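Colleague: 3D, please:
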Amino acid sequence: MANWSLAATSVWRYTGLNFVLFLGAIQSIPSELYEAADIDGASKWQQFWSIIFPGIRRVVGLSMILAVAGCLSAFETPFIMTGGANGTATFVVKTIQEAFVYGHVGLASAMAVVLLVIVLLVTWVQRKLFPDEKVDLV
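Modeller: Sure, this is the predicted structure:
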């Protein structure tokens, strides 16, 4: 039950940020594209896959990067709600415990470096899956 509570709290915490990001991305799509799709007889599903999804692709990539990095480095919610008890200790909570409870500062530093490498690797993979679009200024 503790892990379900932590998951629900995290979903609630980041829903507002994702809502604002996706709303801004969808509103930045020109309305002429929707009008042209309506004239051509495109269904709402076709409009989503042909207009909306390509328009919000960068925000989807950003949200995925933020979500994965946030999951890997989750600290505040489990530490505040449970203190890492009952099987809710994340990697970062265990790192803090190693450093400040058990006094193994070197091991905790190594754990932090490993976490950094994992986050950088996952971010690199995600950037390859969602490459930036090149914009011509001319």
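
Colleague: going forward, measure contacts and count neighbours with C-alpha atoms only.
Modeller: Will do.

Colleague: what about the residue of the chain most remote from its centre, helix or strand, and which?
Modeller: For the chain, the residue at maximal distance from the C-alpha centroid (CA atoms, centre = their mean) is Ile39, at 36.2 Å. Here Ile39 sits within helix 31-40, counting by DSSP states H and E.

Colleague: alongside the first, I'd like the structure of this one:
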Amino acid sequence: VLAWLGVSTDHAWLGDPTSANVSLAGVSVWRFTGLNFVLFLGAIQSIPSELYEAAELDGAGKWQQFRHIIAPSIKPVISLSAILAISGSLSVFEIPYIMTGGATGTQTFVIQTVKLAFQFNKTGLASAAAVVLLLIILLITWIQRRLVPDDKVDLV
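Modeller: The predicted model follows:
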């Protein structure tokens, strides 16, 4: 497929730090596309069809329907998706560990913590690192919740 798109196939995707991180990001995006699709599809389908009909009668186009009906209605799902994405990116482990083992500049905080615990037998330090990561994720989640308040949508 890459050769068909004109991309060189003899490139070592995971051997170069720049392309390795781009490759890992692409795999992560592909992995969570289904979850985000289901979340957003469910949120959009939960919007009453009467709102769309009323907007069409008032002369609203598709962009105006999106801006004034869909976007405010799915704001909680957008907030949830952002929180999951950011906290997940801070605690990523599986994809870089499986694909590169943390080599070529893809070692994450969690991979370092696992190596501390199981390779260097420093379980106390690894436990402390895990607690620090938890606190960082909780702090960032709290900041996100403050920046995007969970307002109830007043549709009447």
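
Colleague: aligned counterpart of the residue farthest from the centre of the first structure in the second structure, please.
Modeller: Counting by TM-score structural alignment, Ile39 of the first structure lines up with Leu57 in the second structure.

Colleague: how about Ile47 of the second structure: what's its closest non-neighbour residue?
Modeller: Distance criterion CA to CA, 6 or more residues apart in numbering; nearest residue to Ile47 of the second structure, sequence neighbours excluded, is Ser73 at 7.1 Å.

Colleague: which residues are in contact with the one you found?
Modeller: Applying CA atoms under 8 Å, 6 or more residues apart in numbering to Ser73 of the second structure gives the contacts 43-44, 47, 153.

Colleague: just put these in CSV and tack on distance to Trp30 of the second structure.
Modeller: Conversion of the contacts of Ser73 of the second structure to CSV gives the following (distance: CA to CA, whole Å):
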residue, distance to Trp30 of the second structure
Ala43, 21
Ile44, 21
Ile47, 27
Val153, 31
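
Colleague: so how far is Gly124 of the second structure from the match of Ile39 of the first structure?
Modeller: Going from Leu57 of the second structure to Gly124 of the second structure by CA to CA, to the nearest Å gives 65 Å.

Colleague: same check on Leu80 of the second structure?
Modeller: Leu80 of the second structure sits 33 Å away from Gly124 of the second structure, going by CA to CA.

Colleague: tell me which other helices or strands the longest helix belonging to the second structure touches.
Modeller: For the second structure, the helix with the greatest residue count under DSSP state H is helix 17-45. Applying 3 or more CA pairs under 8 Å, 6 or more residues apart in numbering; DSSP states H and E, one finds that helix 17-45 of the second structure makes contact with helix 75-90, helix 94-99.

Colleague: buried residues of that helix, list them for me.
Modeller: Judged by neighbour count using 16 or more other CA atoms under 10 Å, the buried positions of helix 17-45 of the second structure are 20-21, 23-24, 28, 36, 39, 43-44.

Colleague: what do you get for stretch 103-113 of the first structure?
Modeller: Here stretch 103-113 of the first structure shows 105, 108, 111-112 as buried, counting by 16+ other CA under 10 Å.
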